[in-house]
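> sequence-free structure coming up:
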């Protein structure tokens, strides 16, 4: 059995960072096991190409939740990256760190080293921010963060003006002094290409002699000797292999696959594991539980003038933007669909924003089989204002269905299952209409297409957002961090409670969700987690 100092399961947003940092000194040997394949695909590297990867089984786990009562019984589609870079290779690239109070809240839950002041140096070290360095931003890190101010569609400026007319302040940097307000999103791209964790961290690490990356390698079981994790069993091209970790096994498989692998290996809710014939190595009732996710919805409008729909839909428009991208790495294909956005409070009495906004200068309400129709939008001039909740109180769970590692786990989000979540979503969709009714946008709008002007009562609005809402792809907390093993899975050093030689380093350890997109915090978690591993390794 071959031995490495560290075995990392998952080459996603956090795992790529961990691999790069642990291998940098040359002292340690590192094996990375990735269930998916290469990220060197055109539609992965082209930023707006993620519409093509949204359902593609070659790069996407394509999870489906259980029918969710809070979403009118819908079974939601949960895309997760199954390739080098993980979900950072198929996401919308919006670069948001979260609110200062999010991380101070982590610290206050008993997690020293995770306050905002503790994580800010990591965020700055990660970034190469095009907007320049200051007390919040860095400019020498591996992740290039693009300033899209000069490249967004002109309609985005109308949206910003309308949101200001609705009472939101303009905010030039949601990762700066304050998060609240409206503005243009920074995105993780460089020179018109996606800046995934694989591109920023793993590709440089793969050039080192002490790093081995195995793709199409599905981890099936953590190997234990007593209560110490000693290695990983994995399947690759029809064969089963076992590898040994001389120092630590590190799970960076994400909020779905990390709890899944723990449960498959006998670490999790004891009664559930025994019911599936799995021998319990360590009873940990919180593995897979405490699932949090952001839930979102779009309101879509028809405009009086051309939007990106009229450029991206016709053949000549596709040819034009395609040539612009291939020749100059610029234009709509080099951007995210979410150009503008913001954060607001549904109640002025709240201490911080509880809702996030997204603006898209095109619309995609006409479905297409097998893909998200970003590159083939609606035939009329359309645009959308979307929103998602930042701190939902609803909690779900992820549990394996059987001892078969190839079977997708049971995902039950329990979205919008609390009165508080429903009430704030109701207030939020009303605010979206307030923005659309401000003069800067009102003069541009012909009509509201979805949900439409007939949906006005509270009951009708609630029914609509239950039927049309869905994940915005930010699941966390299924292996959450905390000092008490009765309430958490890992300790503040990210070591699994009750076991040795085993850590979890990915978004599943978040004690609570952050306000905003979770890719940047996941990368930060990889950075901080690797730092802890190196400290403990001497």
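Received it, and whenever you're ready, just let me know what you need. Just so it is clear, the model here is predicted, and its values are computed rather than measured.
> C-alpha from now on. contacts and neighbour counts both.
Noted.
> burial count for the closest residue to residue 377 other than its chain neighbours?
Ranked by Cα to Cα, 6 or more residues apart in numbering and with sequence neighbours excluded, the top spatial neighbour of residue 377 is residue 364, at 4.8 Å. Residue 364 has 20 neighbouring residues, counting by other Cα atoms under 10 Å.
> residues contacting residue 364?
373, 374, 376, 377, 378 (Cα atoms under 8 Å, 6 or more residues apart in numbering).
> wait, is it part of a helix?
No - read with DSSP: H, G, I helix; E, B strand; the rest coil, residue 364 is coil and lies in no helix.
> residue 371 versus that one, what's the distance?
Residue 364 sits 11 Å away from residue 371, going by Cα to Cα, to the nearest Å.
> hold the first one in mind and look at this next one:
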């Protein structure tokens, strides 16, 4: 297509939803533009394959932050999916929506229609819940949500230890309450990843009114005055291409890509744009500001028994067995998400009566994400403060779209964030000190029991902590877009992805991004009916 009713920039989580939903009307022509390739790599579809994709040259943007002042000046990895499905094709698969209060807070900021009760129908419409439908879940949606393929002895012990430590058992973190310990559900079906591309785009791909263009590096949104009229990109051969949007351009390039494209198109802080040699079409200094992300800090334990995934990979025979089991039954370690078990818990310094810490338990260990497994029986428990105060930015540093933007999360730059990360690590130790898990723990490998004071734990967090990959808020509602997701000051242009969040939800972000795509599709259809 060289023209379409709607042009969607970005074939990630929200982009796939929008392409599928808008093209349901056969009279509407939709063009979806994605910088990466199709999702044909086999590791995309094996759940534990995310470890193979963490630093993949072709399927991952492999962004890094600027030196983080609160992290001893370290650059922190910010992996993002560069493939159909976006980050839903390379993420850890966890299905977590967040807390009711998160979305009600969005609404109280003036974003009418974005409270929990407003979004719940979209969560339910998207969801194909393995357990069936109930007031909180849908069973007929395209996005498969499943329990783990099987329990694990270590996970059972961790959950029992959490109960011993005083936390409630919770078998549904997306139900009536998020609080408690239990197994995570994930976006998986019969042992295969259910990305947004699989869930939404694959069933729609044969529609004659939908074109999906891959290998297309968007250079800018075309504007006539203050109206978006199309998109310019470079194809895989390096040739410049253009397409006209008769109704709207929808920007769904993610919390890192969307603000960069806005700035390259002349929408942002005028002084910043002039410094890059970009003509200012609409001055808005909020573009790229307010960026948020979650920080996680990992505690690694040596196990007393050879029952971890480390052990499976240390033995050639066990490794072959893992692969054979997956091939024959779609069960076993290869079906494990980035959080096998865990919980949402209130720390001793919680500001209100809801969880402020997320814990994630996995049955393997590495020094940091993307590294090789340790050569010993090991497992990992991570702590993640849920509502950070820190805000950063994402900004273009060159008029060349292929140059990565400057990213800064400003992790651990407020006293509150410092206190919460320490409180989260102490919750991990509290659970791991219980009798239910004790028989499985040989020792705390890192940071080690000698790191005992708050000052030592905070220093460890600064030295080893990293993103849990929940980039958000860089084109926030009320600052860059309105409650209908229209870019303020520009006609015919919307943003629909994690960048529009006013604040990061209390948990993993992909489920919320899918719901944003569903709601955006309804608003667009209603506005243009």
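Looks like it arrived, so ask away. Note that this is a predicted model, so its numbers are computed, not measured.
> got a TM-score for the pair?
Once superposed, chain against chain, the TM-score is 0.98 (TM-score structural alignment, normalised by the length of structure 2); 526 aligned residues with a Cα RMSD of 1.2 Å.
> picking that back up, what's the counterpart of the residue nearest to residue 377 of structure 1 in structure 2?
In structure 2, the residue paired with residue 364 of structure 1 according to TM-score structural alignment is residue 366.
> excluding residues flanking it in the chain, which one is nearest residue 109 of structure 2?
Using Cα to Cα, 6+ apart and skipping residues adjacent in sequence, the residue nearest residue 109 of structure 2 is residue 478, 7.7 Å away.
> return the residues in contact with that neighbour.
Per Cα under 8 Å, 6+ apart, neighbours of residue 478 of structure 2: 109, 110, 111, 502.
> do the same with residue 439 of structure 2
So residue 439 of structure 2 contacts residue 304 (Cα under 8 Å, 6+ apart).
> repeat for residue 344 of structure 2
173, 178, 179, 180, 181, 355, 356, 357, 358, 359.
> how far away is the third one from residue 358 of structure 2?
Read that as residue 179 of structure 2. 9 Å.
> cool, the second one as well?
Look at residue 178 of structure 2 and residue 358 of structure 2: by Cα to Cα, they are 10 Å apart.
> what does residue 72 of structure 2 give?
Residue 72 of structure 2 is 24 Å from residue 358 of structure 2, by Cα to Cα.
> also residue 206 of structure 2?
Residue 206 of structure 2 sits 41 Å away from residue 358 of structure 2 when distances are taken as Cα to Cα.
> tell me which of those two has more neighbours.
Neighbour totals were compared for residue 206 of structure 2 and residue 358, and residue 358 leads with 25 against 10 (other Cα under 10 Å).
> which residue packs closest to residue 202 of structure 1, ignoring adjacent ones?
Distance criterion Cα to Cα, 6+ apart; nearest residue to residue 202 of structure 1, sequence neighbours excluded, is residue 16 at 4.9 Å.
> host element of that neighbour?
helix 15-23 (DSSP states H and E).
> same for that helix, what does it pack against?
If you count contacts as 3 or more Cα pairs under 8 Å, 6 or more residues apart in numbering; DSSP states H and E, helix 15-23 of structure 1 packs onto strand 2-9, strand 30-33, helix 203-205, helix 519-536.
> apply 10 Å and report the result again.
Contact here means 3 or more Cα pairs under 10 Å, 6 or more residues apart in numbering; DSSP states H and E; on that basis helix 15-23 of structure 1 packs against strand 2-9, strand 30-33, helix 197, helix 203-205, strand 211-214, strand 239-251, helix 519-536.
> check the mean deviation of that helix from structure 2.
After superposition onto structure 2, the average distance of helix 15-23 of structure 1 to its aligned residues comes to 0.3 Å, using mean Cα distance after the TM-score superposition for structure 1.
> which contacts among the contacts of residue 364 of structure 1 does structure 2 share?
Among those, the ones still in contact in structure 2 (both residues aligned by TM-score structural alignment, their matches' Cα atoms under 8 Å) are 373, 376, 377, 378.
> counting neighbours, what do you get for the residue lying closest to residue 211 of structure 2 once chain neighbours are set aside?
Spatial nearest neighbour of residue 211 of structure 2, chain neighbours left out: residue 31 (4.9 Å); criterion: Cα to Cα, 6+ apart. A count of nearby residues for residue 31 of structure 2, using other Cα under 10 Å, gives 25.
> cool, residue 8 of structure 2 as well?
The burial count for residue 8 of structure 2: 28, using other Cα under 10 Å.
> re the thing from before, so the residue nearest to residue 211 of structure 2 is in contact with residue 245, correct?
Yes - look at residue 31 of structure 2 against residue 245 with Cα atoms under 10 Å: they come within range, at 8.9 Å.
> shared neighbours of the two, anything?
Listed as contacting both residue 31 of structure 2 and residue 245 by Cα atoms under 10 Å, 6 or more residues apart in numbering are 2, 3, 4, 5, 6, 7, 8.
> just the buried residues of the residues you listed.
Listed as buried from those are 3, 4, 5, 6, 7, 8; burial here means 16 or more other Cα atoms under 10 Å.
> state the pair within those that is farthest apart.
3 and 8 (12.0 Å; Cα to Cα).
> and the strands in the stretch 101-250 of structure 2, which stretches?
Using DSSP state E, counting those that start in this stretch, the strands found in the stretch 101-250 of structure 2 span residues 127-129, 143-145, 180-183, 188-189, 192-193, 210-213, 217-224, 227-234, 240-251.
> neighbours around residue 240 of structure 2, how many?
Neighbour count for residue 240 of structure 2, taken as other Cα under 10 Å: 14.
> so the alignment partner in structure 1 of it versus residue 218 of structure 1, what's the distance?
Here residue 240 of structure 2 is matched to residue 240 in structure 1, going by TM-score structural alignment. Residue 240 of structure 1 is 9 Å from residue 218 of structure 1, where distance means Cα to Cα.
> anything in contact with each of the two?
Contacts common to residue 240 of structure 1 and residue 218, judged by Cα under 10 Å, 6+ apart, are 233, 234.
> my read: residue 486 of structure 2 touches residue 477, true?
Yes - between residue 486 of structure 2 and residue 477 there is a contact under Cα under 10 Å: 9.1 Å.
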